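Participant: let's see this in three dimensions:
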Amino acid sequence: MENGKTIRIYLTDGSVAGIRHAEIINWTGQAISCPRNHLSTLADWVESTRPGVYFLFGINEENGLPTVYIGETENVYERLKQHIKNEEYFWQEVIFFTNKDENLTKAHIKYLESRLVDMAKIAGRYIVINANTPTCSTLPRSDIAAMEAFIRNQLVLLGAMGHRFLEPLTDIAVKPETIKNTTKNNQDNDLFYIHTKNAKAFATAQRTDEGMVILANSKALLVDGSSLSNKNKEIRDNLIEQGQLHLNSDYYVFTKDVLSASPSQAAAVVLGYSVNGREIWVNQNNQSLKTLEEESIKNGLA
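Facilitator: As a prediction, the model looks like this:
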């Protein structure tokens, strides 16, 4: 069994909207989250004067999508002041990581920056406004292992602070071509399919802790039905506008993985009309989500 972790988050003013200091017990790293309008307060934090990596979070004004800039610096607070002076208005929150024992060197943080930018782009959850992936430092093998462990802990704290942008939506490296078959790639208990009369397997999704992830290469029907809710119509329209649903002859194709809040929302986005997602999504054995959930509860596994 994987070892658990204990996280401690200190709210400096008793509010989750203010400055937060987060740490994992028995780890020398630390994270600090600060709203843009509280930035001057960091002048009193010695943690902000150390070398580290930082993330500037905001919303893209044109498409409303979450946006991040990833950087490294030998003095976090001084670098953040430069971002303010440069009139970079897109970001409203910064989270930065430094080390309590001051053992992060310039080479270490350059390595972290390069890896983190690459991970964020691959995950594809946020718009990454770094123009290029920075060059990765050459480190001794033991230091690389230490920095990879540092990154794993960063993922934990970033998730606890509301940002999972470094984590891929699914753990499926090779996306099924939405053809239901018996290959090893598709033998996954969390893979589900939607069928239509004109296609043996129309869409494929993976059930995750966050919801239903419609996998890239899945298809979607063209026409919105009268039963489609305004919210789900807006989701479909936004996916089309953002190029995540691409017109291909007589259907749309998902160009990337798309997270839906529920099985019914995922089904509505695929089909263009409202439907009970727990009944229409089925696994390799033609068992619906509803059937599997009922069996799980019956067997005391839920």
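
Participant: going by C-alpha atoms from here, please, whenever you check contacts or count neighbours.
Facilitator: Will do.

Participant: which SS class is the most centrally placed residue in the chain?
Facilitator: By C-alpha atoms, centre = their mean, the chain has its centre lying nearest to residue 165, at 3.4 Å. Three-state assignment for residue 165 (DSSP: H, G, I helix; E, B strand; the rest coil): coil.

Participant: looking at it, it is touching residue 123, isn't it?
Facilitator: Yes: with contact defined as C-alpha atoms under 8 Å, residue 165 counts as touching residue 123 (6.7 Å).

Participant: rewinding a little: the residue nearest to the centre of the chain and residue 91: what is the separation?
Facilitator: To residue 91, residue 165 is 15 Å away according to C-alpha to C-alpha, to the nearest Å.

Participant: also residue 200?
Facilitator: 45 Å.

Participant: neighbour count: the two, which is higher?
Facilitator: Shown here are residue 200 and residue 91; by other C-alpha atoms under 10 Å, residue 91 has more neighbours (20 against 13).

Participant: identify the residues contacting the nearest residue to the more buried one once chain neighbours are set aside.
Facilitator: Closest residue to residue 91 apart from its sequence neighbours, by C-alpha to C-alpha, 6 or more residues apart in numbering: residue 58 at 4.0 Å. Residues near residue 58 by C-alpha atoms under 8 Å, 6 or more residues apart in numbering: 66, 67, 68, 90, 91, 92, 93.

Participant: would you do the same for the sequence below? I want to compare the two.
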Amino acid sequence: MTSPQARPTSIRIFLADGTPEGLRIVEKSNWTGRAVVANRSQLEGALKRSEMAQPGVYVLTGQTDDGAAKLYVGEADVLGERIKQHVAGKEFWTRVIAFTSTNEGLNKASVRYLEARLLGLAKTANQWAVDNTAYPSPPPLNEADSADAEWFLAEMLVIFPLLGIDAFESASSQAKEISTDPVTPSLTLYLDERGAKGTAREVTDGFVVLKGSFARAEETASIHNYMREQRQTLKARGVLAPQDGALVFTQDFRFSSPSTAAGVLVGGASNGRTAWKDASGKTLKALQEARLEKLEKCL
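Facilitator: Predicted coordinates for the structure are as follows:
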């Protein structure tokens, strides 16, 4: 599936219990879908909603034992009944996002299709750990039903990032889109220190280290625990692989910040705004400050 062209749209988030982190209902203009978002502690209230008695697809989110983002994707004829089974069956999750249709447009075949497509996207992106052990193929749909399901999926993929879920978008596609944007093209940035050699690009919601970058195999004695754990997680998932005494990135990977990316590469604390530089040697900090100065002159 190719990403739809970005266009202005309106998304409504209704705070069902009046608090920003409470039970939320998400709707999008000109879309028949609806998302129910609830923390695990709010599940009792969520299960009382009529949406949970309908067919749909859902995502459970949480963390692995070492703090990495983790998810589980599922589908159900009756969302509430299936999600209740995960209270005792799965310990990792802290939040559920359940999608259904406001016009009964989802049936068993379409929710199975959406589940399979989401799992395929998460596996390809390899940005989050996935709790599912099976990756089913999408069930066969006729041409019209397949088009409807893909449209529903595309709208879901617009909503997920607003909820802090970037598991379904590959870092490669995001870096490519940003770098070819004629309005705000992204420069390729470089890191070369402490034996690490990396290339990267800034993206809208993070910082992408590009495939083929080399991280130092050794770690400093003062490395933060979260940095050590992130390196271990990336090695376990095959994002980092041993090569020539170092660790090579086997795919593009999106980090939350340039400093986290730099720290993973060098095996210790690093200021990403000064560690990453363009081809002329200007630091990311200098580039960002120059962009801000240019913007202020235009205002």
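
Participant: can you calculate the TM-score here?
Facilitator: Scored against TM-score structural alignment, normalised by the length of structure 2, the superposed chains reach a TM-score of 0.81; 282 aligned residues with a C-alpha RMSD of 3.0 Å.

Participant: please compute how far stretch 242-259 of structure 1 lies from its chain's middle.
Facilitator: 19 Å (C-alpha atoms, centre = their mean, to the nearest Å).

Participant: can you tell me the element the closest residue to residue 275 of structure 2 other than its chain neighbours falls in?
Facilitator: Counting by C-alpha to C-alpha, 6+ apart, residue 191 is the residue found nearest to residue 275 of structure 2 once chain neighbours are left out, at 5.9 Å. Residue 191 of structure 2 belongs to strand 189-193 when assigned by DSSP states H and E.

Participant: tell me roughly how far that strand lies from structure 1 on average.
Facilitator: Strand 189-193 of structure 2 differs from its equivalent in structure 1 by a mean of 2.8 Å after superposition (mean C-alpha distance after the TM-score superposition for structure 1).

Participant: list the buried ones in that strand?
Facilitator: Applying a neighbour-count criterion of 16 or more other C-alpha atoms under 10 Å, one finds 189, 190, 191, 192 buried in strand 189-193 of structure 2.

Participant: what range in structure 2 does the longest helix along structure 1 sit on?
Facilitator: In structure 1, assigned by DSSP state H, the helix with the most residues is helix 141-160. Using TM-score structural alignment, helix 141-160 of structure 1 corresponds to residues 143-162 of structure 2.

Participant: what ranges do the strands span in structure 2?
Facilitator: Remark: strands assigned in structure 2 by DSSP state E are 11-15, 24-28, 33-39, 56-63, 69-76, 93-101, 129-130, 189-193, 196-203, 206-209, 214-215, 240-243, 246-249, 253-255.

Participant: who's in contact with the residue nearest to residue 275 of structure 2?
Facilitator: Contacts of residue 191 of structure 2 by C-alpha under 8 Å, 6+ apart are 197, 198, 199, 262, 275, 276, 277.

Participant: name the member of those with the most neighbours.
Facilitator: In the contacts of residue 191 of structure 2, the most neighbours by other C-alpha under 10 Å go to residue 262, 29 neighbours.

Participant: under the alignment, what does residue 43 of structure 2 map to in structure 1?
Facilitator: Match for residue 43 of structure 2 (TM-score structural alignment): residue 39.

Participant: relative to residue 139 of structure 1, how far out is that match?
Facilitator: For residue 39 of structure 1, the distance to residue 139 of structure 1 - C-alpha to C-alpha - is 33 Å.

Participant: neighbour count winner among these two?
Facilitator: The neighbour count for residue 39 of structure 1 versus residue 139, taken as other C-alpha under 10 Å, is higher for residue 39 (17 against 13).

Participant: how close does the alignment partner in structure 1 of residue 208 of structure 2 sit to residue 244 of structure 1?
Facilitator: The alignment partner of residue 208 of structure 2 in structure 1, by TM-score structural alignment, is residue 213. Look at residue 213 of structure 1 and residue 244 of structure 1: by C-alpha to C-alpha, they are 13 Å apart.

Participant: quick one, which of those two is more surrounded?
Facilitator: When residue 213 of structure 1 and residue 244 are compared on other C-alpha under 10 Å, the one with more neighbours turns out to be residue 213, at 24 against 18.

Participant: not counting its neighbours along the chain, what's nearest the more buried one?
Facilitator: residue 259 (4.3 Å).

Participant: now do the contacts for the one you found.
Facilitator: Counting by C-alpha under 8 Å, 6+ apart, residue 259 of structure 1 has contacts 169, 210, 211, 212, 213, 214, 266.

Participant: near the fourth one, how many other residues are there?
Facilitator: So the one you mean is residue 212 of structure 1. Around residue 212 of structure 1 there are 27 residues (other C-alpha under 10 Å).
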